[in-house]
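Undergrad: pasted the sequence and its predicted model underneath.
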Amino acid sequence: MSQLYERHVSQAGVTAAQFTLLAAIHRRPGVTMAELADAMVMERTTLVRALKPLQRDRLVNAIQQDASTRAVALSLSDAGKKTLGEASLRWREAQQEFEDKFGRERAGELRKSLLELTSME
């Protein structure tokens, strides 16, 4: 299933994981790396590595909040917003292909089960 989404989203120049990060930052402009790591259930060092290509490609801005703290606020650049828009279209195409092949009802049940699984503590 991940290959299906990767195939579609890669047409926008990002991986599925990068798309998820762009979407999360877009939902919460100014989110700190620590907050994003918590929200994504990722180790901070893993998040830093995942963000490097997005920063290198100037899709994500990282601005130190103030000199007295190491906290960095994240936001999407204009290019990041454009890429997110394109990737969102591709993601929806992947969703449609998945539903066409798997069946709408079964796809919905699977998404519900996966959401429940990721919400477990």
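TA: Structure received. Residues are numbered from 1 along each chain as shown.
Undergrad: hey, let's count contacts and neighbours off CA atoms from now on
TA: Fine.
Undergrad: for the longest helix anywhere in the chain, name the packing helices and strands.
TA: Across the chain, the longest stretch assigned as helix under DSSP state H is helix 78-102. Judged by 3 or more Cα pairs under 8 Å, 6 or more residues apart in numbering; DSSP states H and E, helix 78-102 is in contact with helix 2-9, helix 16-27.
Undergrad: below is structure B, check it against A:
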Amino acid sequence: MQDRGGIYLHMQHYVAMSVRIDPAAESFACTCARVRKAARRITQIYDRHIQPAGLTVTQFGILANLTRLDGIAIGALAERMIMDPTALTRGLKPLERQGFVRLEPDPNDRRARRILLTAAGRAALSEARPGWARAQAEVRAALGADATAALHQSIDFTLERLA
């Protein structure tokens, strides 16, 4: 930490010793940190509700995407989910071990692999859906319907603008 006129800097986070700093001030707000904290909190809620079905919310999301995109290439699904293909591949490994997905070479490009949802994967997704619905309801109850809708609109706007 370095002294900068009574304000100490540490990893781009400002802490005033005797000066009260408005945390909402633009120069002190880190959008990334705030979004990541909110995402972690929401993920904890969803994981708590989905875990009894043996899935994480990330795995649930992969399986749910595959119900509409069965046979999609790993790279294409990663792009669609805004994930790194390597991270998606790591996320697929436990799903493959559990028999929820099957990977096979793409017939049009032998270098690429396609992801197929199995009957066991569909069953796991069905089992997890009530937990997902409870998580949705918990978040909506905590934020309120209007704030939840506003959050969805803000996220959609952000994703569109940052594409």
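TA: Cool, got the structure. If you're wondering where the values come from, they're calculated on a predicted model, not measured in any experiment.
Undergrad: still on that earlier bit, tell me which of the helices and strands packed on helix 78-102 of structure 1 sits most buried.
TA: Of these, the one with the most neighbours on average (mean count of other Cα atoms under 10 Å) is helix 16-27, at a mean of 18.
Undergrad: how close does that helix sit to structure 2?
TA: Overlaying structure 2 shows helix 16-27 of structure 1 at a mean distance of 1.0 Å from the equivalent residues (mean Cα distance after the TM-score superposition for structure 1).
Undergrad: grab the most central residue of structure 2 for me.
TA: Among the residues of structure 2, the one closest to the centroid is residue 58, at 6.3 Å (Cα atoms, centre = their mean).
Undergrad: thinking again about what came up before, okay, the helices and strands packed on helix 78-102 of structure 1 in JSON lines with distance to residue 95 of structure 1 next?
TA: Output for those, formatted as JSON lines (distance: least, Cα to Cα, whole Å):
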{"stretch": "helix 2-9", "distance to residue 95 of structure 1": "8"}
{"stretch": "helix 16-27", "distance to residue 95 of structure 1": "13"}
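Undergrad: so which of those helices gets nearest residue 79 of structure 1?
TA: Residue 79 of structure 1 sits nearest to helix 16-27 of all these, at 11.1 Å, using Cα to Cα.
Undergrad: what's that closest one aligned against in structure 2?
TA: Counting by TM-score structural alignment, helix 16-27 of structure 1 falls onto residues 57-68 of structure 2.
Undergrad: and the next helix or strand past the longest helix of structure 1?
TA: Using DSSP states H and E, the helix or strand that follows helix 78-102 of structure 1 in sequence is helix 104-119.
Undergrad: ok and that following helix relative to helix 78-102, angle-wise?
TA: For helix 104-119 of structure 1 against helix 78-102, the angle by axes from the mean of the first three to the mean of the last three Cα atoms, to 10 degrees is 120 degrees.
Undergrad: list of residues touching stretch 127-138 of structure 2?
TA: Stretch 127-138 of structure 2 is contacted by residues 45-46, 49-55, 60 when judged by Cα atoms under 8 Å, 6 or more residues apart in numbering.
Undergrad: can we see that at 7 Å?
TA: If you take Cα atoms under 7 Å, 6 or more residues apart in numbering as the criterion, stretch 127-138 of structure 2 is touched by 45-46, 49-50, 53.
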